[in-house]
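J.: next come a sequence and a model predicted from it.
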Amino acid sequence: MTASVLLAADNLGVHVGTRALLRDVSFSLRAGEVLTLLGESGAGKSLLAQAVMGNLPAALRASGSVTLDGTTSRADDARARRPRWGRTVALLPQEPSLALDPLMRIAPQLSETHELVRGAAFDQAEAAALHDLEAAGLAASARQYPWQLSGGMAQRAAAAVACAGGARILLADEPTKGLDALWRDHTVAMLQGVQRRGGCVVVITHDLRVAEALGGQLIVLCAGQVVERGDARTVLADPQHAFTRRLVAADPARWPRRAAAPASAGAPVLSAQGLSKGFGGKPLFDGVDLQIRAGDRFVVQGPSGTGKSTLGNVLLGLMPADRGVVRRAEGLHATAFQKLYQDPVASFAPQITLGQSLRDVAARHRCAWPAVLQHLSRMGVPHDLLARRPSQVSGGELQRVALARVLTVQPALVFADEPTSRLDPVSQQEAMAVLLDALDERGAALMLVTHDDDIADAVATQRWRLAAG
């Protein structure tokens, strides 16, 4: 191992009991290099990053070895690497809720990282924090708490905190999920900036555009093992393994357009007149009139922070409008209007197994358990996942469980807030098809928030774009 190697893994594995979740992954990165990890949801990509950091859940065991900036330790010796967190190696986790302190405002969190990790003086740390927030388009949110930000804004804030310590090794888990094209490109530039400053980057992503833009090395994981590796652009242009070919073929840009139902096919499920909402004196949207009919696929797009999630929450009655009125079709129970959350971790009770959560929903809505299991099977969720808690599965796996849970309620309208952003392209296509098929069978409507123009093109019958204010 040469001194110029910044990060290396040798036969890295992750096990639960005698079962291998990740098998024999090896790589090395020098200054200025990047490695992108692609693969199915639940293939072990996030586990690899956690094993490198040394913060695996207690039930899991790492094997192999990890090298950080010339120092090699056993993968299961987490204490050897923890003193280097933030300064040598930093992790941007998949969920912003796991990276940001909900009780601290954004600017102080960032300032504290500059001061305590990087060693800046207090005044310098505050100035650096404000500079970082301005670069991330979050200057107006400096005094807000994480829970007051949109999903995309929280993602950018978490990225700023992860980079603030100046670590030369950055592990970024789905850093562009939930971001529009502008901020996706900004995040790619941020990662490339780490490389230019003499660092290296490991990026976990489901976005093939990000993998192509970054270039460098590429590893494709399937069922916990490497099935293909090589130069990123070469592999994406001419994949050799059957799974990689399937992954590339399932990119949303290649999805066929789903046939649209006639506009008059269904009765109105929900309508709004003169709807307005703002926060802190800042308007998000004003004077909105809309109607969603049974069978509609109503797609809402726009930059982060323009009120897409808020609009859905107001329509569902999860928060009040400032002005205007929302009318829901008569005869529908309140639970006929369901939401798929952008952050699936926040929508499950953390201390209850997924199986118990689903059984509670099935009992509440008098749904037979075999029907719930059928939804899970159609979503590609292994039934043994039900014995785990939400924190013990990947974000993509948890989102598929959330999709199955929503279908259990047999809704008349589903508000889906970036429901596929945590899924690999194959799972995205399969999950969206299952969701749309189930809604079509019931004549139910979908209100979909997505930053992906290709997904919008494939599924929309109506399409709205929100702008700031």
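T.: Cool, the structure landed. Numbering: from 1, shown residues only.

J.: can we go C-alpha only for contacts and neighbour counts from here?
T.: Fine.

J.: and Ala211, how many neighbours?
T.: If you count neighbours by other CA atoms under 10 Å, Ala211 ends up with 24.

J.: quick check, it in contact with Ala232.
T.: Yes. Contact between Ala211 and Ala232 holds when scored by CA atoms under 8 Å: they sit 6.7 Å apart.

J.: joint contacts of those two?
T.: Taking CA atoms under 8 Å, 6 or more residues apart in numbering as the contact rule, Ala211 and Ala232 both touch 36, 218.

J.: can you give me the strands in the stretch 201-350 of the chain?
T.: Using DSSP state E, counting those that start in this stretch, the strands of the stretch 201-350 of the chain run over residues 217-222, 225-231, 268-279, 282-293, 297-301, 323-328, 337-340.

J.: please apply the same query to the stretch 51-200 of the chain.
T.: So, for the stretch 51-200 of the chain - with DSSP E, counting those that start in this stretch - the strands run 61-68, 71-74, 89-92, 169-173, 200-204.

J.: Serialize these to TSV and add fields for mean neighbour count and distance to Asp296.
T.: Output for the strands of the stretch 51-200 of the chain, formatted as TSV (neighbours: other CA atoms under 10 Å; distance: least, CA to CA, whole Å):
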stretch	mean neighbour count	distance to Asp296
strand 61-68	21	47
strand 71-74	16	54
strand 89-92	24	37
strand 169-173	25	34
strand 200-204	26	34
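
J.: buried residues, the helix or strand hosting Ala438. List them.
T.: Taking DSSP states H and E as the criterion, the element that holds Ala438 is helix 425-442. For helix 425-442, a neighbour-count test (16 or more other CA atoms under 10 Å) marks 425-436, 438-440 as buried.

J.: now, which of the residues you listed sits nearest Val325?
T.: Leu439 (25.7 Å; CA to CA).

J.: for the closest one, give me its contacts.
T.: Contacts of Leu439 by CA under 8 Å, 6+ apart are 295, 411-412, 445-446.

J.: from Gln144, how far out is the residue nearest the centre of the chain?
T.: By CA atoms, centre = their mean, the chain has its centre lying nearest to Arg422, at 4.0 Å. Distance, Arg422 to Gln144, using CA to CA, to the nearest Å: 25 Å.

J.: this is the comparison structure:
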Amino acid sequence: MSASVLLAADNLGVHVGNKALLRDVSFSLRPGDVLTLLGESGAGKSLLAQAVMGNLPSALRASGSVTLDGTQSRADDARARRPRWGRTLALLPQEPSLALDPLMRIAPQLSETHELVRGASFDDAEAAALRDLQAAGLPASARQYPWQLSGGMAQRAAAAVACAGGARILLADEPTKGLDAHWRDHTVAMLQGVQRGGGCVVVITHDLRVAQALGGQLIVLCAGDVVERGDARAVLADPQHAFTRRLVAADPARWPRRASAAKAHAADSTDAPVLSAQGLSKGFGGKPLFDGLDVQIRAGDRFVVQGASGTGKSTLGNVLLGLMPADRGTVRRAAGLHATAFQKLYQDPVASFAPQVSLAQSLRDVAARHRCAWPEVLRLLDRMGVPHELLARRPAQVSGGELQRVALARVLTVQPALVFADEPTSRLDPVSQQEAMAVLLDALDERGAALMLVTHDDDMANAVATQRWHIVQGGVSLPAPARPLRSDT
């Protein structure tokens, strides 16, 4: 194999017992190359990255071989590659909560990487950490802990840590999820900077815009198999395999607009709101996120909230749901609603499940608590495309997309009057996104329930919103331009 090859995989596979989860994936990357992996949630994309790293869970076994900077090793020989972590090979995991130390402030995590991995002096490492945070738009977060950051801010912090060691080979698993357009483009530029610096990048993404922007090679995975590969822009422009065509066709930019069943006609102004708030204000550390906000959400509304990362979108939902207090203002719920009628679908699904409890037990507990028959739970899982055998696993043993679909089924078992969904499909491929949103909207329409959706995806917002708000940096909240809602046939 040519010495110029930075990263290569030869017949790479991942197995659990006698079952293959990923089969015979091969590729070769030289300096300046990029490989994008597309595919359905649970197809094995993250497993591929973990197998290359040599960091698979103990129950899984890798096969084939991996070459790092001209040195080949068996894929199952994790110890051969571990000394190269950070310096030659770096991974940006899908979940920031798993990438960042919750007990360390952000700046020390960055400076520690510069010092211990890159070999910088203590003073130089601290200065480099502050420069990285400035570049990531996080200068005010240097002394914060990861749990004090929004999802998008934590994603940017994790990316900065992953790159701080100067590794020439970067594996980036969903690096733009939960990011607004500005920071998505910034992350793409960061990946391209690794390429221009003589490195190579493997990017796992569900965002077709990211795949288009990066170009290079593209591999499409379905059920653990490579179903299509080639030049990224050529494949996306003219996909040959039926699954790739489904992925492209399911991009939110192609979704028809959908009217709410409860709002197919003009809203009756006499309808009492499910939730209302007057003069709502909230800030952290002297920084106002929103101030003097009035909100009314009625049955059947799809209230979409947008804005840059860290401007208070998730905080607004948490205040409205009673998960944190407002600094000023009042929140009122409609009379007669049970305390559990307002539910949250979290942006980080890993953080919303008990880590040591099987998914089956988590779902059974919720079903028993809310008197939902188990067959109904299984029916929801079927509609979400979740195989029943996954329920025997713990949260960390399934993909982020699979776990988010389980979380969505769990929320619907409660039969809520309002669901606050915080970037609920950012971990799903376009096909699963479209299917999951259809199930969610169908279920809410059946119940006449409301949806409050946080998303950075303008196309998704256009497709589902009956109301749109934009949270602007500095604490000002403005309604997005009104758009006529129609039902597409």
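T.: That came in fine, so what should we check first? Every value quoted in this text rests on a predicted model; they were computed, and no experiment measured them.

J.: hmm, back to that, of the contacts of Leu439 of the first structure, grab the buried ones for PyMOL.
T.: Under the burial definition 16+ other CA under 10 Å, those of the contacts of Leu439 of the first structure that qualify are selected in PyMOL by:
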select buried, resi 295+411+412+445+446
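
J.: and Ser276 of the first structure, what's its match in the second structure?
T.: Using sequence alignment, the equivalent of Ser276 of the first structure in the second structure is Ser281.

J.: whoops, I mixed them up, Asp289 of the first structure
T.: Asp289 of the first structure maps onto Asp294 in the second structure, with residues paired by sequence alignment.

J.: count of neighbours near that match?
T.: Each residue near Asp294 of the second structure was counted by other CA under 10 Å, and the total is 15.

J.: how far apart are the helix or strand Phe27 of the second structure falls within and its match in the first structure?
T.: Using DSSP H and E, Phe27 of the second structure sits in strand 19-29. Mean deviation of strand 19-29 of the second structure relative to the first structure after superposition (mean CA distance after the TM-score superposition for the first structure): 0.3 Å.

J.: so what secondary structure elements neighbour that strand?
T.: The elements that strand 19-29 of the second structure packs onto, with contact taken as 3 or more CA pairs under 8 Å, 6 or more residues apart in numbering; DSSP states H and E, are strand 7-16, strand 225-231.

J.: got these as JSON lines, with distance to Arg328 of the second structure and mean neighbour count columns?
T.: JSON lines is the format used below for those (distance: least, CA to CA, whole Å; neighbours: other CA atoms under 10 Å):
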{"stretch": "strand 7-16", "distance to Arg328 of the second structure": "53", "mean neighbour count": "21"}
{"stretch": "strand 225-231", "distance to Arg328 of the second structure": "54", "mean neighbour count": "17"}
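
J.: any idea how far the aligned residue in the second structure for Leu373 of the first structure is from Gly385 of the second structure?
T.: Alignment note (sequence alignment): Leu373 of the first structure maps to Leu378 of the second structure. Between Leu378 of the second structure and Gly385 of the second structure the computed distance is 10 Å (CA to CA).

J.: which secondary structure elements does whatever helix or strand comes next after the helix holding Ala438 of the first structure contact?
T.: As assigned by DSSP H and E, the chain's next helix or strand after helix 425-442 of the first structure is strand 445-449. Packing partners of strand 445-449 of the first structure (3+ CA pairs under 8 Å, 6+ apart): strand 297-301, helix 308-316, strand 413-417.

J.: out of the ones you listed, flag the one nearest Ala9 of the first structure.
T.: Closest to Ala9 of the first structure of these, according to CA to CA: strand 413-417, at 36.0 Å.

J.: where does the closest one end up in the second structure?
T.: Going by sequence alignment: strand 413-417 of the first structure matches residues 418-422.

J.: what's in contact with the matching stretch?
T.: With CA under 8 Å, 6+ apart, stretch 418-422 of the second structure has contacts from 274, 314, 317, 341-347, 449-455.

J.: state the distance from the closest residue to Gln72 of the second structure other than its chain neighbours to Val201 of the second structure.
T.: Nearest residue to Gln72 of the second structure, sequence neighbours excluded (CA to CA, 6 or more residues apart in numbering): Val66, at 5.7 Å. Computed as CA to CA, the Val66 of the second structure to Val201 of the second structure distance reads 15 Å.

J.: is the residue nearest to the centre of the first structure in contact with Leu398, as I believe?
T.: No. Between Arg422 of the first structure and Leu398 there is no contact under CA under 8 Å: 9.1 Å.

J.: how about the contacts made by the closest residue in space to Ser28 of the second structure that isn't next to it in sequence?
T.: Once flanking residues are discounted, Ser28 of the second structure sits nearest to Ala8: 4.2 Å by CA to CA, 6+ apart. The contact partners of Ala8 of the second structure, by CA under 8 Å, 6+ apart, come to 26-29, 66-68.

J.: and if we set it to 10 Å?
T.: Neighbouring residues of Ala8 of the second structure by CA atoms under 10 Å, 6 or more residues apart in numbering: 1, 26-30, 52, 65-72.

J.: nearest to Asp124 of the second structure among the residues you listed?
T.: Distances from Asp124 of the second structure to these, taken by CA to CA, are shortest for Asp69, at 27.7 Å.

J.: counterpart of the closest one over in the first structure?
T.: Going residue by residue (sequence alignment), Asp69 of the second structure aligns to Asp69.
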